[in-house]
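# got a structure for you, letters missing:
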C-alpha cells in the first residue's frame, strides 16, 4: 500500500473516531445554531476544569441519543476562547449548563450523567402533561423511571390539580393524561378518574385511591409522589444524593463492603417490612463502605467494622449510629427507637486536652462549653478539615495569629478539626465549608462570620476592631512583623464541601 494512501485512510479513520454529536459554538455561530431551535442544551466549559472533563463522555453519549431520538441539539462553548459570550449568559463557574427555548435560556437543573441528561431533556421536550393514546400508552409508561398517568373521560374529568402540579414538577417527573373510552389495563382497576404512578423498581406501580383523587390537591399529589417515587432500598452515591436531600427525610444508611452482595441482599429482605412501615419517615439506603469510608467516619462510625448502620438528619447535621451488633433485629429496634424520639444524637469529639498551653486553643466538641461558656473573652475560631487546601495555606498564619495573642488574658485564638468533632446542637450555626472562621465577642452569645482577607494583617485588624475585652494589641507592631507568606492566602475563597463526599 502506498504511503499517501495509508495516510489518507488514517486521516479518515481518525476523523470518524473523533466525530462528535456535540456542536462547538462560537460568538459567530451561537445565534444561528441555537436561537431557531425549539429546544437545545448548551454547556459552558473550560478545558482545564476537572468537572467538565468528567461530564464530557456523558454529554457526548446524551448528545448522540437525543439527536437520534428527538432531534434535540447539545452544544458547548469554550469560555477560555469565548469569554464575551459566556459573560453575556452570566457564566461564573464551570461547567454551566443552560436549556434554550427559541434562544431564551433557563438554568439546567438535572443530573450530570448520560441517562439523567437524556431523561431531563425528554421531559423538557414534552408539554407539562402529555396526551396519551391507546397506541402510545404502553410505551409512554416506560419512558422514565417514574411516570404519572391520569385516566378520565367526559363524565369523569381529570382533576385540575394534576396539571397544576405537573407544571411545577415537569423537570422531575413525566406526566400524561389518558382520555379515551377504551381504557388500557390499569393496575388494580380503580374507578375513574384515576391516577397511577408507574415506576421501574419495587412493585412497579402505585395507585391513588378513588377517594383521594376526588379530593386531589397539588399538595396531596406531591405527597403521594414523594412517598412512592423512590425505591424502598437503593444504593446512594454522589449521583443520587441530591434526590434524597431534596426529599427532606432522615437517611438510614447500611454501610457494607461492595463485594459482600449476598449478606447485603439477605439483610434487605429481612428488613423490608420495617422499611415499608417507615418509608414516609426515613429514607433507607445502602452505601459502599470502602469508597465512602470517610463519610462513615463523619457519621461517627468506626470505619473498620462492616456492615454498620447509622441514621443521619441532614438539616440538623446530627447522627444516630447503631452501637450494638449489626443485625436485622437490632436495626429494627434502632429505627423504632429513633422514630419514637427515644434516641439522642451522637456527638463526635476528640478528647479534651489536659492543658491548653499552645498559641492556638485546641477546641473539641466536649470542650465547647468550657470555652464559649466564659463570655468574658473574645474568641476567634477556625473550623477546618485536614485535607482542605485552603486550610493548609491558612495554618501557618493562624498559628502566628495565636502567637500574637498568646499572652492576652481576654482574646482566644481557637481551632477545631471539624472532621473529628461535631458542632454541638447548642451552637447557633452549622459548618458547611472549610475553613469557616467565626468570631464571638466578649459579653455576647452571637457568632460573627469572618469574610475578609486571610493575611496576618487582615486577621489582626479584624480582632482589634471587633473585640470587646480590654488589653489592646498594637496593630502597627504586628503588621511590621508580617511575613511574606501571609499575603499568599489573601482573597482565597472557601472550599465548600456538602455532606462529606456525597
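Happy to help now that I have it. No experiment lies behind these values; they were computed from the predicted model shown.
# make it CA atoms for all contacts and neighbour counts henceforth
OK.
# Could you pull out the helices in the stretch 1-150 of the chain for me?
Applying DSSP state H, counting those that start in this stretch to the stretch 1-150 of the chain gives helices spanning 3-17, 30, 50-69, 83-88, 114-125, 137-140.
# put this beside the first:
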C-alpha cells in the first residue's frame, strides 16, 4: 500500500538557481508529473524571494545527499516563479510548499526543517501504511523492528474493516507504532489487537470482533491511544510516569537485580502490569542505577527484587484546610502571599508521597515475588487495607543534647511531640540540599535560644506567664529527605524550608484536635516572632513572651 504526503512549510532558498546541482532534482512544468509518477518523491515548491525558502533549501539539499543511492525515494525542487502550472495545482498556502508523493496519496509534512529531520521523517513515512502479513507469527516478527504494533486480522485486503484500518494509518503516522494487517481467508470475523513488542504482550479489542462492530477510524484511533501508553517505564522517577494519568495516580515499582535471573523477576511483573493497566502506573528500577532511591520507598538495599507502591498523600481535613486558607486571604483583602522563594518543589520530594512496601521473607540476597503476591498487594492498596510505610532516620550522636536549643525530630518521634496536647511545637521542615535552610538556620536557632533563656533566667523580667509559655513551647526541626511526616502535616508543607506550628490545647479543651498553622512569610527573626505573637493572641494559652520590634513592617 502507498501513501502520499503534502507538506506546506515556511522554508528558504539557499542560493542562486545556477548553484543548484542535480541533487535534489530540478523540475519544470513539463517534467514534474512524469517524474513523481516514477518514484516516491519529496518535492519543495519555492520562490526565490522567500526568506523561509532560503533557509530550507540548503537543508533540503543536504537531506538529498544523505538519501543519495536510496532507490525508494527521490527529492526534487521546483521554482514557482518559472513554473506556474505545477505550483498553481499544488500550492494551497504559503511558501515553501513541500509535498511527498507516495503512490496515489499526498500527505502533509509536519517534520523538522533540518536535513536529519527530513531523513528521519522519510524513514517513518516510507514504511508501508499498512504492512500485509500472512500469519500472526509473520506480523509479530515484522513488528519486532518497532516498539509497538496495531494488528488487524481480516479475510482479505478488500474487507471494509481493512479499509478503515488503512484510513486510520493514513491519517495518523507514528514513529513508534507500526500498523499490520494479517490476511487470512479462513478467519470468520475481523479482529484487532495492540502488541507490545518489547515484552511480547498483546491486548485484544473484543468489541471489534462483535457482530456489527463499528470499525470507524475514530474508534480504532481511540483503541490505539488507550493501549499505546507503556505497560511500564524503565525510570520510576521519569517525567512521563509522574504525568501519567491513572485512576489512583499511584505507581508500583519493582526494584530488580539485572545480574540475577532477570526474566524470572520481570515476567510476573509484566503479568500484573497488564492486569492493573489504567488503575496504577508501573515502573522497573535497576538496582545498579536506582539503589540509592530505594530508600525513598523505605526499602532496604540488600534484598532484590523488592516491590513497593507510591501514592499521593491523602488527608480528610485537606478540603477544610484549603477553605480556611482562602478565607484568610479574603480577610487580608489580597490574593497575593508573601511566601519565601520556593527553592524545592515539594511534590517531587519523597516525603510528599505515601509508600507501601510488600513484605518479603529474607531468605538471602534474592527472593522470588510471584504475580499473585503483587496482585494481592495491589488489591489491598486499592481497597485501603494496607498501612503506609513511614521512613525514619537515626539521629546523629548528641543531636538532642541539653545544650542544643533546637529539638531534632525523626519520623518515629514526630507525632509524639507534634501532637502532644500539652505542648506547642514550632517545627521547621528542611532538607540537606536546601540552601535557604542553611542560610536561615542561625535565625531559627536564635529564636529557640531566646525561648530557652526565659526558662533559665532568674530575672524578675521573666514573669510567670513568660515562663509558663516557654515551658510548654518546643522549637524543633526535621529533615524530610530521610523522614516522613503524618499526612495531616505533609499536605500543609508548601515550600522548603517551611514552618508549622502545632498549638497546645488548653486544659478545658483536651478532646479538641490541635490547631496547625503554617508560616507563609519571610524567614526573618522579627517576622517569625510576629507570626507567633498573632497566633497565640486569640487563645487561652499564655501570650508569646518575646518583644516585637515596632520598626519592622
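Great, that's in hand. These figures come from a predicted structure and were not determined experimentally.
# Mind checking the TM-score on these two?
Comparison of the two superposed chains (TM-score structural alignment, normalised by the length of the first structure) gives a TM-score of 0.53, and 365 aligned residues with a C-alpha RMSD of 5.7 Å.
# quick revisit: could you dump the helices of the stretch 1-150 of the first structure into JSON lines with distance to residue 346 of the first structure and mean neighbour count added?
Output for the helices of the stretch 1-150 of the first structure, formatted as JSON lines (distance: least, C-alpha to C-alpha, whole Å; neighbours: other C-alpha atoms under 10 Å):
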{"stretch": "helix 3-17", "distance to residue 346 of the first structure": "54", "mean neighbour count": "11"}
{"stretch": "helix 30", "distance to residue 346 of the first structure": "54", "mean neighbour count": "18"}
{"stretch": "helix 50-69", "distance to residue 346 of the first structure": "34", "mean neighbour count": "17"}
{"stretch": "helix 83-88", "distance to residue 346 of the first structure": "46", "mean neighbour count": "14"}
{"stretch": "helix 114-125", "distance to residue 346 of the first structure": "36", "mean neighbour count": "19"}
{"stretch": "helix 137-140", "distance to residue 346 of the first structure": "47", "mean neighbour count": "14"}
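# Quick one, which of the ones you listed gets closest to residue 164 of the first structure.
Among the helices of the stretch 1-150 of the first structure, helix 114-125 comes nearest to residue 164 of the first structure, with 16.0 Å by C-alpha to C-alpha.
# Check which helices and strands the closest one sits against.
For helix 114-125 of the first structure, the elements it packs on are helix 50-69, judged by 3 or more C-alpha pairs under 8 Å, 6 or more residues apart in numbering; DSSP states H and E.
# Counting by contacts, list what the helix it packs on packs against.
Helices and strands touching helix 50-69 of the first structure, by 3+ C-alpha pairs under 8 Å, 6+ apart, are strand 22-25, strand 73-78, helix 114-125.
# Kindly recompute the last result at 6 Å.
Counting contacts by 3 or more C-alpha pairs under 6 Å, 6 or more residues apart in numbering; DSSP states H and E, helix 50-69 of the first structure packs against helix 114-125.
# can you state the direction angle for the helix it packs on and helix 50-69?
Angle of helix 114-125 of the first structure versus helix 50-69, following axes from the mean of the first three to the mean of the last three C-alpha atoms, to 10 degrees, is 60 degrees.
# what distance separates helix 114-125 of the first structure from the centre of its chain?
In terms of C-alpha atoms, centre = their mean, to the nearest Å, the centre of helix 114-125 of the first structure is found 19 Å from the chain centre.
# And for stretch 251-268 of the first structure?
On the basis of C-alpha atoms, centre = their mean, stretch 251-268 of the first structure sits 23 Å off its chain's mean C-alpha point.
# What lies in contact with that stretch?
The contact list for stretch 251-268 of the first structure (C-alpha atoms under 6 Å, 6 or more residues apart in numbering) reads 282-289, 306-312.
# of these, closest to residue 319 of the first structure?
Of all the contacts of stretch 251-268 of the first structure, residue 319 of the first structure sits closest to residue 312, with 4.5 Å by C-alpha to C-alpha.
# and that closest one, that's in a strand?
Yes - according to DSSP: H, G, I helix; E, B strand; the rest coil, residue 312 of the first structure belongs to a strand.
# Wait, it touches residue 319, no?
Yes - applying C-alpha atoms under 6 Å, one finds residue 312 of the first structure in contact with residue 319, separated by 4.5 Å.
# Mind checking which of these two has more residues around it?
Shown here are residue 312 of the first structure and residue 319; by other C-alpha atoms under 10 Å, residue 319 has more neighbours (24 against 20).
# Map the more buried one onto the second structure.
The alignment partner of residue 319 of the first structure in the second structure, by TM-score structural alignment, is residue 355.
# ok, and the closest non-adjacent residue to that match?
Computed as C-alpha to C-alpha, 6 or more residues apart in numbering, the closest residue to residue 355 of the second structure that is not its neighbour in sequence is residue 310, at 4.6 Å.
# quick one, what contacts the one you found?
Shown in contact with residue 310 of the second structure (C-alpha under 6 Å, 6+ apart): 250-251, 354-355.
# tell me the SS of the most centrally placed residue in the first structure?
Geometric centre of the first structure, nearest residue: residue 242, 4.1 Å, by C-alpha atoms, centre = their mean. Here residue 242 of the first structure is helix, with the state taken from three-state DSSP.
# quick one: what's aligned to it in the second structure?
The alignment partner of residue 242 of the first structure in the second structure, by TM-score structural alignment, is residue 240.
# What distance do you get for that match to residue 282 of the second structure?
Distance, residue 240 of the second structure to residue 282 of the second structure, by C-alpha to C-alpha, to the nearest Å: 11 Å.
# So which residues make contact with stretch 167-187 of the second structure?
The contact list for stretch 167-187 of the second structure (C-alpha under 6 Å, 6+ apart) reads 124, 129-135, 146-156, 217.
# Which PyMOL command selects the buried ones in the residues you listed?
Only the buried entries of those go into this PyMOL selection, using 16 or more other C-alpha atoms under 10 Å:
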select buried, resi 129+130+131+132+133+147+148+149+150+151+152+153+154+155+156+217
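# quick one, strands of the stretch 151-300 of the second structure?
With strands called from DSSP state E, counting those that start in this stretch, the stretch 151-300 of the second structure shows them at 177-183, 191-196, 201-204, 251-256, 281-286.
# what's the angle between the fourth one and strand 281-286?
Inter-element angle recorded for strand 251-256 of the second structure and strand 281-286: 20 degrees (by the same axes, to 10 degrees).
# average gap between strand 251-256 of the second structure and the first structure?
Overlaying the first structure shows strand 251-256 of the second structure at a mean distance of 3.1 Å from the equivalent residues (mean C-alpha distance after the TM-score superposition for the first structure).
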